[in-house]
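*Asks:* Here is a sequence together with a model predicted from it:
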Amino acid sequence: MTWVQRAGERYRGGVEQGMETWHAFSFSGFYDPDNVRFGLLAACNEEHLAPGAGFDEHPHRDLEIVTWVIEGELTHEDSTGHRTVVRPGDVQRLSAGSGVRHTERNAGAHPLRFVQMWLTPGTWGGEPEYEVVRGIADATPYALERTEAVLHPRRLVDGEHTELPDAPSLYLHVVRGGVRLAGETLGPGDAARLSERPGVRATAVGDTEFLVWEMHAEPHYGY
């Protein structure tokens, strides 16, 4: 089964203080009982932050939070003492564990766009963890140790093909360019959810960058 969500079908979050958010799933004040999550993925938010804008300190727990910067620079600070600047091509992971607080801000002079994805961990609790992988290479898998999910960044030139991983659940988000797969053509901000679809090939339409989540489990709630 394949289900496509176009960029314009996402729920638009509030526009305030130079911030604009587009949600792929039920989030905050928006609730759709038929669109709560997909596999282990509970959120896929595209964020647009003007210079100086950002999210004030707020808490998380029992989440795997993965961030991919599209353009600009994201300044991250958290209650465990980390302060970093995340740039395009970097992968940032914050494992909230039993609880962590953080801020996210555009401290630069240019607009910031990033995609932030939340996944349910396989076990709850534990100490928070933080990591940034700088300039991750194309098609290098990034596995989350606390849950059965792997992120595959892909960058293709026009007409180039790539085979998607075989997994019970795949989630593909187009960052830039276009992708043809399973009889559909996706553009920037579009996403595809694939269930039990082995042997799927993606073809680039123009110079393309996209993210693929390979997921091998359903959410586990509680201890």
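*Replies:* Now that the structure is in, tell me what you want to look at.

*Asks:* can we go C-alpha only for contacts and neighbour counts from here?
*Replies:* Fine.

*Asks:* now the closest residue to Arg12 other than its chain neighbours: how far from Tyr171?
*Replies:* By the measure of C-alpha to C-alpha, 6 or more residues apart in numbering, the closest residue to Arg12 outside its immediate chain neighbours is Trp22, 4.6 Å from it. Shown here: Trp22 relative to Tyr171, a distance of 17 Å by C-alpha to C-alpha, to the nearest Å.

*Asks:* swap in Arg154?
*Replies:* In this structure, Arg154 lies at 13 Å from Tyr171, with C-alpha to C-alpha as the measure.

*Asks:* next up, a second structure to put side by side with the first:
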Amino acid sequence: MSQPSTSSQETASSFGEVTLTQYLSDLAAKIPAPGGGAVAALHSAQGAALVAMVARYTTRAKDADNRPVIDRIIEAADAARLRSLTLADADAAAFTAVGSAYKLPKSTEEETATRTAAINAALLEAARVPAAVVDEADEVLALATQLFPIGNPNVVTDIGAAANACRAAATTSQLNIEINVASLPAEAGDQFAPVLLRIEEIAARADALHADVIHSLRG
């Protein structure tokens, strides 16, 4: 996360409470947050919602044998949606904290040391949030993959859309992790190496599921 501009926006309300029009207006405005981190979390939330929707359409009489699995997928997807929405708020809060840390005084050596420690702590949290989004995207993608062979074929394209949303959540989070890690001491940034490697695997799985959906449509 590069140093924010001097104008910072406190998040007035949860992303779950604002209208879509207001969210997009804020996203387009010249203010530090919301930004790409919130977008990534909302990609994950949308992917989870799509999985839950397809699962709910897979509760016909003919789906009775799969009902225990379907019910579990619905429960898990709904929970992932709520967690992802919370992470959108957490990202905005983390970005605001980074901005506040950069504004701390640095007139003396003591102030400079305090400011540096605050910046590093804020950057670390700002990297942890997108890393958590990657976890959510990974889980939602796993649910979508499990649902694909048993899901209602009339809404199979929404499984592909969920896969694409998960891919976007993971790869967008990658950008936000990378920029924060670049400003951290190496020993602090190294802890994010595993999640950064996992993003490539998530993207490959999402691409494979997308291809499977396309194949099912083309027969």
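*Replies:* Arrived safely. Quick caveat, the model's predicted, so the values are computed rather than measured.

*Asks:* tm score of chain vs chain?
*Replies:* Here the TM-score of the superposed chains, computed with TM-score structural alignment, normalised by the length of structure 2 as the reference length, equals 0.25; 108 aligned residues with a C-alpha RMSD of 6.7 Å.

*Asks:* picking up where we left off before, shared neighbours of Arg154 and Tyr171 of structure 1, which are they?
*Replies:* Common neighbours of Arg154 of structure 1 and Tyr171, counting by C-alpha atoms under 8 Å, 6 or more residues apart in numbering, are Val212.

*Asks:* neighbours of Leu197 of structure 2, just the number please.
*Replies:* Leu197 of structure 2 is surrounded by 11 other residues when neighbours are defined as other C-alpha atoms under 10 Å.

*Asks:* do Arg176 of structure 1 as well
*Replies:* One way to gauge burial is a neighbour count; for Arg176 of structure 1, by other C-alpha under 10 Å, it gives 19.

*Asks:* What of the one 10 residues further on?
*Replies:* A count of nearby residues for Leu186 of structure 1, using other C-alpha under 10 Å, gives 24.

*Asks:* What of Asp78 of structure 1?
*Replies:* For Asp78 of structure 1, the neighbour count with other C-alpha under 10 Å is 18.

*Asks:* In terms of helices and strands, where is the closest residue to it other than its chain neighbours?
*Replies:* Once its chain neighbours are removed from consideration, Asp78 of structure 1 has its nearest residue in His102; the separation is 3.9 Å (C-alpha to C-alpha, 6+ apart). Element membership for His102 of structure 1 (DSSP states H and E) is strand 100-105.

*Asks:* same deal with Leu50 of structure 2?
*Replies:* With secondary structure defined by DSSP H and E, Leu50 of structure 2 is part of helix 36-56.

*Asks:* moving C-terminal of that helix, what's the next helix or strand?
*Replies:* Going down the chain from helix 36-56 of structure 2, the next helix or strand is helix 67-102, by DSSP H and E.

*Asks:* now the angle between helix 36-56 and that following helix, please.
*Replies:* Going by axes from the mean of the first three to the mean of the last three C-alpha atoms, to 10 degrees, helix 67-102 of structure 2 is angled at 170 degrees with respect to helix 36-56.

*Asks:* how about helix 67-102 of structure 2: buried residues?
*Replies:* Along helix 67-102 of structure 2, these residues count as buried under the neighbour rule (16 or more other C-alpha atoms under 10 Å): 67, 70-71, 73-74, 76-81, 83-102.

*Asks:* which residues does the residue nearest the centre of structure 2 contact?
*Replies:* For structure 2, the residue nearest the mean C-alpha position is Ala41 (2.8 Å; C-alpha atoms, centre = their mean). Residues counted as contacts of Ala41 of structure 2 (C-alpha under 8 Å, 6+ apart) are 84-85, 87-88, 130, 133, 169.

*Asks:* same thing but 6 Å
*Replies:* Contact partners of Ala41 of structure 2, counting by C-alpha atoms under 6 Å, 6 or more residues apart in numbering, are 84, 87-88, 133.

*Asks:* cool, and Gly37 of structure 2?
*Replies:* Applying C-alpha under 6 Å, 6+ apart, we find Gly37 of structure 2 in contact with Asp91.

*Asks:* buried set for the strand holding His102 of structure 1?
*Replies:* Within strand 100-105 of structure 1, the residues that qualify as buried are 100-105, counting by 16+ other C-alpha under 10 Å.

*Asks:* Run through who's touching that strand.
*Replies:* Outside of strand 100-105 of structure 1, the residues within contact range by C-alpha under 6 Å, 6+ apart are 53-60, 74-79.

*Asks:* most surrounded residue in these?
*Replies:* Counting neighbours by other C-alpha under 10 Å, Leu74 leads these with 26 neighbours.

*Asks:* Test my guess that that one contacts Arg83.
*Replies:* No. The pair Leu74 of structure 1 / Arg83 is not scored as a contact, 10.5 Å apart, by C-alpha atoms under 6 Å.

*Asks:* Glu110 of structure 2: how many residues sit nearby?
*Replies:* Under the criterion other C-alpha under 10 Å, the count of neighbours that Glu110 of structure 2 has is 11.

*Asks:* Tell me the secondary structure of it, please.
*Replies:* For Glu110 of structure 2, the secondary structure call by DSSP: H, G, I helix; E, B strand; the rest coil comes out as helix.

*Asks:* Just give the nearest non-adjacent residue to Ala97 of structure 2, would you?
*Replies:* For Ala97 of structure 2, the spatially nearest residue (C-alpha to C-alpha, 6+ apart) is Ala122, at 5.9 Å.
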